[in-house]
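Trainee: generate a structure from the sequence data that follows.
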Amino acid sequence: MRRRTVTDRDWAAAPDPVLALAQRDLAFYARTRDRSRRMHYATELGALAATSSTVVAAGLHAPAWLTALIAGGAVFFTGVRQLFSPAARWVVCGQSHETLRRAVDRYRLLPPAERDTAARATLQATIEEVGTNELREWSDTQGQASGQTSGQTQGGALGQGAAPPSA
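Mentor: Take a look at the predicted model:
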């Protein structure tokens, strides 16, 4: 996976900073959603291929080292699925993206003259609500993945890039 450097313009200096902030967050959620979807499919297909190949290799009396290697691949994909929870991340980012996209669309449908303080406050409240919900869902998913009760995380787990970059 290639890491891309996000070159954000300074959203605070934009003519409409709240809209610029929302668009930056939309881009983050879209990238994360798409990456999680690809990772989900890759881990599911990898696990399916490895587990079915293990059975075939054993049935064909393949060397023990080959059968063990293929079975190790199945264990690897299962571990990746449990550790990174790409399916849950895909859903959370998809929900966040859709909620924020709808709020941005409502804001942009307003004539520029009507994009007053109240409209900006509504969009900003939606941005903050989406961020809070996304972080809570991610935290709950991480808590469930590590065997903890919902809402609790291990020390430092929230700092692993779950939320959009703070402004």
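Trainee: okay, CA-based contacts and neighbour counts for the rest of this
Mentor: OK.
Trainee: can you pull out the helices in the chain?
Mentor: With DSSP state H, the ranges of helices along the chain come out as 17-59, 64-84, 86-109, 117-145.
Trainee: so which of the ones you listed gets nearest Arg9?
Mentor: Ranking the helices of the chain by their distance to Arg9 (criterion: C-alpha to C-alpha) puts helix 17-59 first, at 8.9 Å.
Trainee: possible to save the helices of the chain as TSV with distance to Asp10 and mean neighbour count?
Mentor: Converted to TSV, the helices of the chain look like this (distance: least, C-alpha to C-alpha, whole Å; neighbours: other C-alpha atoms under 10 Å):
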stretch	distance to Asp10	mean neighbour count
helix 17-59	9	18
helix 64-84	31	16
helix 86-109	19	18
helix 117-145	17	18
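Trainee: could you also give me the structure for this next sequence, so I can compare it with the first?
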Amino acid sequence: MRRRTPYTDWLNSPDPVLALAQAELAFYERVRNSSRRWYRLTELGALATASSTVVAAGLSAPAWLTALIAGGALFFTGLRQVFGHGPRYVLAAQSHETLRRAVNRYRLLPADERDERARGELLAAVERVGDEELRQWVEQRNQTSSPLGPTPGGPPLP
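Mentor: All right, here's what the predicted structure looks like:
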């Protein structure tokens, strides 16, 4: 998941770690909501066009119409596979929820207890969420792409 522009306003905040965590939280919320909308759109589009293809063929619709609807089904299937809005939605929702809980724990502390240790724990939570997101993203990319050359550590391809 990419960020459109680097966000550095948190550096000038009275509590920069909290501001950073809230900025990250807002980012994951935007990505989660956008991915959820795109996921629903692609799934409904694939479902509607695939079922319409069957209905059009059953009603003996002109071949060009049936082919056009089938092309739409293929398009939505490709859109689903290329952009992976479903996994992106799940990953952003998981990251958002984990970070939301860490921010809530920090904000529930009385102001005088928000010391360096508490800020360090919040910063560690922000970094863990980022690390986990990156790890899962790499894992998903490795599952969906095939290597173009020899497998690292394996025998050369014939």
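Trainee: TM-score for the pair, please.
Mentor: Superposed pair, TM-score by TM-score structural alignment, normalised by the length of structure 2: 0.87. Supporting alignment: 145 aligned residues with a C-alpha RMSD of 1.7 Å.
Trainee: returning to what we had before: take the helices of structure 1 and lay them out in TSV including distance to Arg9 of structure 1.
Mentor: Shown next, in TSV, are the helices of structure 1 (distance: least, C-alpha to C-alpha, whole Å):
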stretch	distance to Arg9 of structure 1
helix 17-59	9
helix 64-84	30
helix 86-109	18
helix 117-145	18
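Trainee: which residue is nearest the middle of structure 2?
Mentor: Arg88 (2.3 Å; C-alpha atoms, centre = their mean).
Trainee: from memory that residue sits against Arg37, does it?
Mentor: No. Arg88 of structure 2 is beyond contact range of Arg37, at 11.3 Å (criterion: C-alpha atoms under 8 Å).
Trainee: please tell me how far the residue nearest to the centre of structure 2 sits from Arg128 of structure 2.
Mentor: According to C-alpha to C-alpha, to the nearest Å, Arg88 of structure 2 and Arg128 of structure 2 sit 18 Å apart.
Trainee: same check on Pro110 of structure 2?
Mentor: Distance from Pro110 of structure 2 to Arg128 of structure 2, by C-alpha to C-alpha: 24 Å.
Trainee: what do you get for Glu121 of structure 2?
Mentor: From Glu121 of structure 2 to Arg128 of structure 2 the distance is 10 Å (C-alpha to C-alpha).
Trainee: try Leu74 of structure 2
Mentor: 38 Å.
Trainee: for Pro62 of structure 2, same thing?
Mentor: Separation of Pro62 of structure 2 from Arg128 of structure 2 (C-alpha to C-alpha) stands at 56 Å.
Trainee: and for Asp15 of structure 2, the neighbour number?
Mentor: 12 (other C-alpha atoms under 10 Å).
Trainee: contact partners for it?
Mentor: Neighbour list for Asp15 of structure 2: empty [criterion: C-alpha atoms under 8 Å, 6 or more residues apart in numbering].
Trainee: do that again at 10 Å, thanks
Mentor: By C-alpha atoms under 10 Å, 6 or more residues apart in numbering, Asp15 of structure 2 lies in contact with 114, 119.
Trainee: again with Arg9 of structure 1
Mentor: 20-21, 24.
Trainee: likewise for Asn142 of structure 2?
Mentor: Asn142 of structure 2 sits next to Gln136 when contact means C-alpha under 10 Å, 6+ apart.
Trainee: residues touching Gly94 of structure 1, list them.
Mentor: Counting by C-alpha under 10 Å, 6+ apart, Gly94 of structure 1 touches 29-30, 32-34, 36-37, 88, 100, 134.
Trainee: surely His85 of structure 2 touches Trp38?
Mentor: Yes. With contact defined as C-alpha atoms under 10 Å, His85 of structure 2 counts as touching Trp38 (6.2 Å).
Trainee: quick check: neighbours shared by these two?
Mentor: Contacts common to His85 of structure 2 and Trp38, judged by C-alpha under 10 Å, 6+ apart, are 32, 79.
Trainee: re earlier: quick one: closest of the helices of structure 1 to Asp8 of structure 1.
Mentor: Checking the helices of structure 1 against Asp8 of structure 1 by C-alpha to C-alpha gives helix 17-59 as the closest, at 7.5 Å.
Trainee: from the chain's centre, how far out does that closest one sit?
Mentor: 9 Å (C-alpha atoms, centre = their mean, to the nearest Å).
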